[in-house]
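> Only the shape, not the letters, is given here:
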């Protein structure tokens, strides 16, 4: 690592998701085969999500081809910028650039300056094709005309959660998996997170949800809702394979001190993609937008309970439940398909 060229050295850090956004980046689903025949209902849910999001902030919508662009334009309205970029899949949380900000030194300029970090993306440890997705940060930085820092190691945005005050959450299951960065231990990874995202203290949780092909991404488990408030998924069913790992994560969080920890139930009824594959249903995969929090729901008995838990945690924001019954067949939901672009003057250093 050349420390003189890292974001931390230049005063940049990743802000919390609730910091004001200039826009959100996401990508339109395509290829019915990839979606196992569910592309049409996936697009219906995705359109409802994007149209709701566009009520609160502009959207950069990545489209793969002419069919995708025409289909999206027929379903969507609002401040949406269409970006034709070839890509493998729609999970921009993991493939897209991660934005970092710093306080502006110019009195007449906006309060923050904006840059971005490019991490390597290898399809969640080589599970899926990722050659095109690995180029996504370069396209995003090129469109915006801003400086892109190259970290040089594998990292996925869904594996990280920050409070904007130097604390980050992640899981050992994901970051220490040998298919991502063999040879890098916790200390080395913490060094990269410090240099490129300004994370000073990493809280390591254990394992993620059964059926999660990302190997335990934090954004399906545990999220900050304020600098000192954490919401974490739990299962009250002792026979659920998720029960013990989630309880262990809860105990780690409760041992930290200085944080309020709020329990968030998993959906009551599991959904199976096939006889072998349980889908990683969770309410923690919400997306915090300007003025709103968009929460995945599944026509489950726990949907309303989850929304009632989350609403008081986001004063001043409208907490909205949106259907994700078909989107989850791809393994993720609203947080997985989004990447926030914070407000700030574009900096190209």
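Sure, I can see it. Computed from a predicted model, the values in this text were never measured in an experiment. Residues are numbered from 1 along each chain as shown.
> from here on, contacts and neighbour counts on C-alpha atoms
Will do.
> doesn't residue 293 make contact with residue 322?
No. Contact criterion CA atoms under 8 Å: residue 322 and residue 293 do not qualify, at 10.2 Å.
> Look at residue 59 and say how many residues are nearby.
Other residues near residue 59 number 25, with proximity taken as other CA atoms under 10 Å.
> count of neighbours near residue 320?
Residues near residue 320, counting by other CA under 10 Å: 16.
> Take this one as well and set it beside the first:
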């Protein structure tokens, strides 16, 4: 056997969630983003029926603000960090039978675009709090760039993993070899571009997510003005050609902020022990997306929560969280 990253629906011991600390990153939406992330933490914890939630805050002042918003059972962890996107900066857990280890990757602020103090080593510091053996990878990689069904099948986008602002000396083959050694990759489905105006250069967790072994959920455009219609169609064709079964999820469609299309997506859901938390945006397809996901997660509540304020900072629920799978 080999160490391998499990599927997100495997049981968790806890989940880390980042809490906003820099108001400049959330212009006009800082307080609302804090409120929405706290609502995510509360829904995941579910008064103890869900899982342990460790809300990571940058300082004691932010800890006080967080405690005023979250349920009593949500833990507060003070660790300096710049941005909330722990999917990309926290360590990733791999399992091998009853053995568990962490993998901490290099991080360069999403290709040098958003470099904030604390983000460069938050992964190492969180890993140190667990006492688990940790492998340190020197190449740049973000957790939101891949998704897996737990069998060794992974999905990613060429736009992100092959972008020269991350690892210009690594080609497709070298990246697959590195992921095989670090996360247990055995089969990579390469999609093309991610969503329009995605600050991460097309992270796959905003485009395509596994909902079962060999089952890949993908958005489908339902309106003529959907800015990502061609991206969805290309991803669907690639997935089918790879032999993956595609589950069509209606897209939120065109969502504008200050006249610009933003990468709103139902795919940035998070699969917790007791609930699947899905970002919604007050769009006509919100309920349809929840209803389509429900059959794939029996026994879990499908919870739609507003995420528009979080999105103004560049991501949503999946982006700001990182799970600790159970052994």
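Arrived safely, thanks for sending. Predicted model only: the values in this text are computed from it and were never measured.
> what touches both of residue 322 and residue 293 of structure 1?
With CA atoms under 8 Å, 6 or more residues apart in numbering applied, the contact sets of residue 322 of structure 1 and residue 293 do not overlap.
> In space, what's closest to the alignment partner in structure 2 of residue 252 of structure 1 - neighbours in sequence excluded?
Aligned by TM-score structural alignment, residue 252 of structure 1 pairs with residue 238 of structure 2. Once flanking residues are discounted, residue 238 of structure 2 sits nearest to residue 191: 6.3 Å by CA to CA, 6 or more residues apart in numbering.
> what about the one you found, distance to residue 203 of structure 2?
10 Å (CA to CA, to the nearest Å).
> part of a helix, is residue 219 of structure 1?
Yes. Residue 219 of structure 1: assigned to a helix according to DSSP: H, G, I helix; E, B strand; the rest coil.
> Show me what it lines up with in structure 2.
Counting by TM-score structural alignment, residue 219 of structure 1 corresponds to residue 205 in structure 2.
> same question, residue 21 of structure 1
Using TM-score structural alignment, residue 21 of structure 1 sits opposite residue 12 in structure 2.
> Hmm, that match is touching residue 322, no?
No. Look at residue 12 of structure 2 against residue 322 with CA under 8 Å: they stay out of range, at 10.2 Å.
> Who has more neighbours out of those two?
Neighbour count, other CA under 10 Å: between residue 12 of structure 2 and residue 322, residue 322 has more, with 27 against 18.
> Which helix or strand contains the more buried one?
Residue 322 of structure 2 belongs to strand 321-325 when assigned by DSSP states H and E.
> Report the aligned residue range of structure 1 for that strand.
With TM-score structural alignment as the criterion, strand 321-325 of structure 2 aligns to 338-342.
> Distance from the chain centre to that stretch, please.
Computed by CA atoms, centre = their mean, to the nearest Å, the chain-centroid distance of stretch 338-342 of structure 1 equals 9 Å.
> Residues touching it, excluding its own?
15, 17, 19-27, 91-93, 96-101, 114, 287.
> Mind checking which of the residues you listed are buried?
With neighbours counted by 16 or more other CA atoms under 10 Å, the contacts of stretch 338-342 of structure 1 contain buried members at 15, 17, 19-21, 23-27, 91-93, 96-101, 114, 287.
> related to what we said a few turns ago, tell me the contacts of the match of residue 21 of structure 1?
Taking CA under 8 Å, 6+ apart, we find residue 12 of structure 2 in contact with 51, 272, 273, 323, 324, 325, 326.
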